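**Student:** sequence first, predicted model second:
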Amino acid sequence: MASVDRVKKLKTKHEEYETAIAQESNRPHPDEIQLHDMKRQKLRIKDEINRLSSA
């Protein structure tokens, strides 16, 4: 049950990163370093979701 809660929290965090990335991308002069870091973090979260879901 704990892994189900963890996956839900990770999915929420993944959606938050998705929104933040979209907002930063739409700025006139997006911070490319911040975008890169957010995308990397979002990918790590996705990988963990996949790992926990398949376990």
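**Tutor:** On my side now, so go ahead.

**Student:** hey, let's count contacts and neighbours off CA atoms from now on
**Tutor:** OK.

**Student:** quick one: the helices in the chain?
**Tutor:** Using DSSP state H, the helices of the chain run over 2-25, 32-54.

**Student:** what about versus this one:
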Amino acid sequence: MTIEARIRELGNRHRNLEDAIHQALQSPSVDSLMLRDMKRRKLRLKEEIRELETRVP
């Protein structure tokens, strides 16, 4: 898999998590631990995307 393809894949996962977080925040019974975990995973994806972007010429 190329770096560009990996960046796209991670970007899709990042957007999906962003949507899931938004949906969870709409729920009156949001699970704060689950929400925190989703936000951490989203941040890790963002960091990985940034690192890979530095490798692309």
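**Tutor:** Thanks, I have it. What you are looking at is a predicted structure, and each value in this text was computed from that prediction instead of being measured.

**Student:** quick one on the thing from earlier: any chance of the helices of structure 1 in CSV, plus mean neighbour count?
**Tutor:** Shown next, in CSV, are these (neighbours: other C-alpha atoms under 10 Å):
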stretch, mean neighbour count
helix 2-25, 14
helix 32-54, 14
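
**Student:** from residue 47 of structure 1, how far off is residue 38 of structure 1?
**Tutor:** Residue 38 of structure 1 sits 14 Å away from residue 47 of structure 1, taking C-alpha to C-alpha, to the nearest Å as the criterion.

**Student:** next: residue 2 of structure 1.
**Tutor:** From residue 2 of structure 1 across to residue 47 of structure 1, the span is 18 Å (C-alpha to C-alpha).

**Student:** same thing with residue 55 of structure 1?
**Tutor:** 12 Å.

**Student:** what do you get for residue 22 of structure 1?
**Tutor:** Shown here: residue 22 of structure 1 relative to residue 47 of structure 1, a distance of 20 Å by C-alpha to C-alpha.

**Student:** list the residues that contact the residue sitting furthest away from the middle of structure 1.
**Tutor:** The centre of structure 1 is farthest from one residue, residue 28, which by C-alpha atoms, centre = their mean lies 22.6 Å away. Applying C-alpha atoms under 8 Å, 6 or more residues apart in numbering to residue 28 of structure 1 gives no contacts.
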